[in-house]
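Colleague: What follows is a predicted structure for the sequence shown.
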Amino acid sequence: MALQSRPSRPARRPSLVSLLESLATPHRLDRYLELVDPMVTVRDLRAEVTAVRRGTGSVTLTLRPTRQWRGFEAGQFVQVGVVVDGVRHTRCYSPAGSQHDAGIELTVKEHAGGVVSGYLNREARVGLVVDLSPADGAFRLPDRRPGHVLLISGGSGITPVLAILRTLLAEGHAGPIAFLHYARTAGDVAYLPELTALADRHANLTLELVYTGDGGGGDLRGHFGPAHLDAVAPWADGAQTYLCGPAALMRSVRELYDGRGLADRLHSEEFTIAPAAADADATGELTFAASGVSAPNSGASLLEQAESAGLNPDFGCRMGICFTCTTVKTSGCTRNLRTGEIDADPDRPIQLCISAAVGDVSLDL
C-alpha cells in the first residue's frame, strides 16, 4: 500500500507585536511608547496615580492600572516600582481596598531611610506613573467565604486585612466578623475614621482597637493574649483567622493557636523574614568581578556581604519576592537561605538577599 505524504504544516507566523519589537531593537517596544505616553504599553504593566491623600507619616494612593491588570484577591500584594535618582527600586505593598474596586488603593507608611516609601510620601502626585506587578501571594480569602471571620493586625499590617474586611462587606457577608487591631496610639491607626464608620453601619462587625502605648483605647490594653482573643471572638475556635503585623504579634498569635490546636485555621502574611544567622564555619572568598572587589566569606547573605564590601547592588523587598537583587553567579556554590537548596551550577541568576556562599563564589557584580 502506498504511503500518502502528510501535507506540511504552514510555518507559524510571528505576531505583529513580535515583529514590531524585532524592528525596535535594541529596546523593547514599550521603551519607545513610554516616550509618548507611559500608560500606553504592549507588555509592561503600569499604573497611574489618580488620587493622593496624605496622613501623618503615610500616604494613600489610588492607582489606575493599564489593561494588562487582572485584578487581585483580598490579602494579596503587588510590587510597585519607581525611579529615584536614576535608579529603579521595587517594593511590595498590599492593596487596602476591596478586590471589587475598579482602582487599586495603597497606603504607604514612610520608614526612616526608606527610599521608595520616602519618595512616595514626598513626591507622589496625580499623574505619576509607576511600574506594577500582577498580584501575588497565598494570603487571601478562599473562594467559598468562611462563615465566621477573625481579622488580627498590627501597625501597617492593617492593609491586607482591611482589604479582606472591605471585600466581605462589599459582598454582603452576613456572618460574624471581628477586627482586632494593635497600634501604639489612636494617631497611629490608619483608616481610623473609616473603621469606626464601618463598625457603626454593620451590626455583624465587631471592632476592637488596642493601644499598646499610654492612654486611650477601649476595654483591652497591652499586647495580644488569650484574654484578648476570648473577649473579641469567643467563637474563634470555629472561625478562620487572618493575621498580619509585626513579628512579635505574629509570634504571639501563632503560639496561642498552636497551643489550642487551631494552626490550620490561622492564615498569615508578613513582609519580612527573620535574618539568617551568619554561618560561623563559613570559608572561602567572595569575588565581585564587575567591581574588582574581593572579600572573605562571612557566611551572611550575599546582599549583606556586598553592602559590607562597599557596593550598592539594587534591592527591593530583601526577602526573595521582588527579584530586584538578582545577579549572575559566575562560579561557586550557594545556599538558598529559605529552602536550604544548594546551587553549584555556573552562570546562574541568583537572588542576593536569600543566598549565602558555600566556599568561594564569584558574582557578576
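Modeller: The structure has been received and is ready for your questions. Numbering: from 1, shown residues only.
Colleague: Only C-alpha atoms from now on, for both contacts and neighbour counts.
Modeller: OK.
Colleague: Now do the lengthiest strand in the chain: which elements does it pack against?
Modeller: If you go by DSSP state E, the chain has its longest strand at strand 326-336. Secondary-structure packing of strand 326-336 (3 or more CA pairs under 8 Å, 6 or more residues apart in numbering; DSSP states H and E): strand 342-343, strand 348-351, strand 355-363.
Colleague: So residue 188 sits against residue 154, correct?
Modeller: No - under the criterion of CA atoms under 8 Å, residue 188 makes no contact with residue 154, lying 10.0 Å away.
Colleague: more crowded one of these two?
Modeller: Neighbours were counted for residue 188 and for residue 154 using other CA atoms under 10 Å; residue 154 has more, 24 against 16.
Colleague: Who are the contact partners of the more buried one?
Modeller: Residue 154 makes contact with 181, 182, 183, 244, 245, 246, 249, according to CA atoms under 8 Å, 6 or more residues apart in numbering.
Colleague: again, but for residue 96
Modeller: Neighbouring residues of residue 96 by CA under 8 Å, 6+ apart: 104, 105, 106, 107, 159, 160, 161, 162, 163.
Colleague: Also residue 88?
Modeller: Here residue 88 is in contact with 81, 82, 314 (CA under 8 Å, 6+ apart).
Colleague: ditto for residue 348
Modeller: Contacts for residue 348 (CA under 8 Å, 6+ apart) come out as 328, 329, 330.
Colleague: this is the other structure I want to compare:
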Amino acid sequence: MKTFPFIYNEPRDFLKSLQPKAWADFFLGELSPRFSVTAIKAKVIAVKEETPDTKSFVLNPNWLWKGFQSGQHVPVTVEIAGRRVTRFYSLSSHPNDKYLQITVKRQKGGLVSNFLNQNVKKGDILELGEVSGEFVLEKNLPKDLLFLAGGSGITPIYSILQELQKLNGDRNVTLLYFVRSYEDIIFRSSFESMQKNASWLKIHFVFSDVPKEGYESGFLTKEILDKYVPNLKSTSVYVCGPAPMQTKALSLLEGLSVKSELFLLPGQNVTKVKKEGTVDVFLSLSHKTIQVKGERSLLEELEEQGIYPQSGCRMGICHTCVCKKQAGSVTDLSSGEKSQLGEENIQICVSRAESNLEIEL
C-alpha cells in the first residue's frame, strides 16, 4: 500500500514534499504506474526470448521519452530487494519503430541482467533515463563499412543495421559476429531474413567454443579480416564487444577509421590489488565513517557494507556515480592515475581509496 508523500522523519524530506511535481507524480501514479511528470516510465508490452540466456523487452514509454539515435544506450532502473539499481542497455530497435526495445543477456554476477531475465514480464513498468552514447553512424558515411560484434555487443549494431536498411544507400556492409555457438546468436532469425533481402549486407558468424560446419571458428585474426574484408584500408569500422576482442581489433585496425563502444562483463574494469590494513572513509552527508580495504572500487566496497550510492554503467562512462571528494587520495582505475589530496569530483565506480577519505555521500 502506498503512503502519502507528507509523512517524513526529516525536515528536508518534508520540504521536498511541498514540490508540485512530487504531488503530481504521486496522484498520477495512482491513476496509472506509467504516468509521471518527472520520470520516463515504460510499460513492458512483450518479452521475446532471443537465446537461452538473452531476452528482448519491448517497451511503451510515457510522453517524457524524447527519442534516440541508432547505437545509443539508455539507463534502466529497477528495484531489487528494496533498493533502486540502474544499468545501461543499448536500444536494439529502430528510432522510428512504434515501441522501444532493449535486449539483455544474462551475465555471471550481473545483478540487473539476471533480474530482468528472471522476473520482468509483460505488463511490468521499467523506469528509463535520458539516452546517451556516441556509437552512432557518421554524418558522411563512406561506401564500405565493417561491423565487428562480440556476444551481446551486437545490440547497438543491430539497431544501426536497421538504420542502414532504411537509408537504402549504395554501400557494402560486412558484419563479423563472434559468438560461442550457433545457439548463442542473438537476433538470428532477423539476421537471416535481413541478409536474404539486402544485397548490400554480408553477415558472417564466427564460433569460438562450438564449431559448426560451414562457419568460421575461433577468434578475431588478421586472416579472418583479410578473407572477408579485402578492401579494409578504405573501410570505416565499428566495434562493440568484450574488452579482449576490442583490444585485439584495435591492434589489427591501427591507422584505420574505427569507432568503438566497450562492453564489459561485471568486474572486468576493476584492477584488484592486495593491501594491508584499512582506510577510513567519512561520508559527510550521512555523518558516518566506514573502513574499506582499498583493494577494489569505492562503489564495490561501499556496497559490501550495505551502502548503495546511485550508479549506472559501473565502468566510468555514464557519470551517474560522480560525487565530491573533499579530502584524501584515490586511484582512477581507468587510467591508473593517483589523485591529489584536495577537493575534486570523482567517479566512485572507477576510484580506489589510497588514503583516508572524506566524500560527499
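Modeller: Alright, I've got the coordinates. Because the structure is predicted, anything quoted here is derived from the model rather than measured.
Colleague: TM-score for these two?
Modeller: With the length set by TM-score structural alignment, normalised by the length of structure 2, the two chains reach a TM-score of 0.83; 339 aligned residues with a CA RMSD of 2.9 Å.
Colleague: rewinding a little: switch the helices and strands packed on strand 326-336 of structure 1 over to TSV; also include distance to residue 94 of structure 1.
Modeller: Converted to TSV, those look like this (distance: least, CA to CA, whole Å):
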stretch	distance to residue 94 of structure 1
strand 342-343	31
strand 348-351	22
strand 355-363	25
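Colleague: picking that back up, and the two most separated of the contacts of residue 154 of structure 1?
Modeller: Greatest spatial distance in the contacts of residue 154 of structure 1: 183 and 244, 12.7 Å, computed using CA to CA.
Colleague: still on that earlier bit, tabulate the contacts of residue 96 of structure 1 in TSV, adding columns for neighbour count and distance to residue 337 of structure 1.
Modeller: TSV is the format used below for those (neighbours: other CA atoms under 10 Å; distance: CA to CA, whole Å):
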residue	neighbour count	distance to residue 337 of structure 1
104	23	33
105	24	33
106	22	30
107	26	30
159	29	28
160	31	26
161	32	28
162	24	31
163	24	31
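Colleague: which one of these is nearest residue 319 of structure 1?
Modeller: Distance ranking of the contacts of residue 96 of structure 1 against residue 319 of structure 1, using CA to CA, places residue 160 first at 18.1 Å.
Colleague: Aligned counterpart of that closest one in structure 2, please.
Modeller: Using TM-score structural alignment, the partner of residue 160 of structure 1 in structure 2 is residue 156.
Colleague: which is the next helix or strand following the helix or strand hosting its match?
Modeller: Residue 156 of structure 2 is part of helix 154-167 when elements are defined by DSSP states H and E. Using DSSP H and E, the helix or strand that follows helix 154-167 of structure 2 in sequence is strand 172-179.
Colleague: tell me, that next one lands on which residues of structure 1?
Modeller: Strand 172-179 of structure 2 lines up with residues 176-183 of structure 1 when matched by TM-score structural alignment.
Colleague: swap in stretch 223-243 of structure 2?
Modeller: Alignment of stretch 223-243 of structure 2 against structure 1: residues 227-247, by TM-score structural alignment.
Colleague: follow-up on the earlier one: the helix holding residue 156 of structure 2 vs strand 172-179, what angle?
Modeller: Interaxial angle, helix 154-167 of structure 2 versus strand 172-179 (axes from the mean of the first three to the mean of the last three CA atoms, to 10 degrees): 160 degrees.
Colleague: Give me the secondary structure label for residue 134 of structure 1.
Modeller: Following DSSP: H, G, I helix; E, B strand; the rest coil, residue 134 of structure 1 is assigned to coil.
Colleague: any idea how far the alignment partner in structure 2 of it is from residue 317 of structure 2?
Modeller: Counting by TM-score structural alignment, residue 134 of structure 1 lines up with residue 130 in structure 2. Look at residue 130 of structure 2 and residue 317 of structure 2: by CA to CA, to the nearest Å, they are 14 Å apart.
Colleague: Repeat that for residue 342 of structure 2.
Modeller: In this view, residue 342 of structure 2 and residue 317 of structure 2 are 23 Å apart by CA to CA.
Colleague: what about these two, which has more around it?
Modeller: Between residue 342 of structure 2 and residue 317, counted using other CA under 10 Å, residue 317 has the larger neighbour count: 15 against 10.
Colleague: Name the helix or strand for the more buried one, please.
Modeller: Here residue 317 of structure 2 sits in a region with no helix or strand, counting by DSSP H and E.
Colleague: All the strands of the stretch 51-200 of structure 1, in order from the start?
Modeller: In the stretch 51-200 of structure 1, the segments counted as strands under DSSP state E, counting those that start in this stretch are 58-65, 78-84, 87-93, 104-109, 129-132, 149-154, 177-183.
Colleague: now the residue nearest the centre of structure 1, nearest residue through space, not along the chain?
Modeller: The residue lying closest to the centre of structure 1 (CA atoms, centre = their mean) is residue 92, at 3.3 Å. Spatially, and ignoring its direct neighbours in sequence, residue 92 of structure 1 is nearest to residue 79 (4.4 Å; CA to CA, 6 or more residues apart in numbering).
Colleague: Residue in structure 1 paired with residue 91 of structure 2?
Modeller: By TM-score structural alignment, residue 91 of structure 2 lines up with residue 95 in structure 1.
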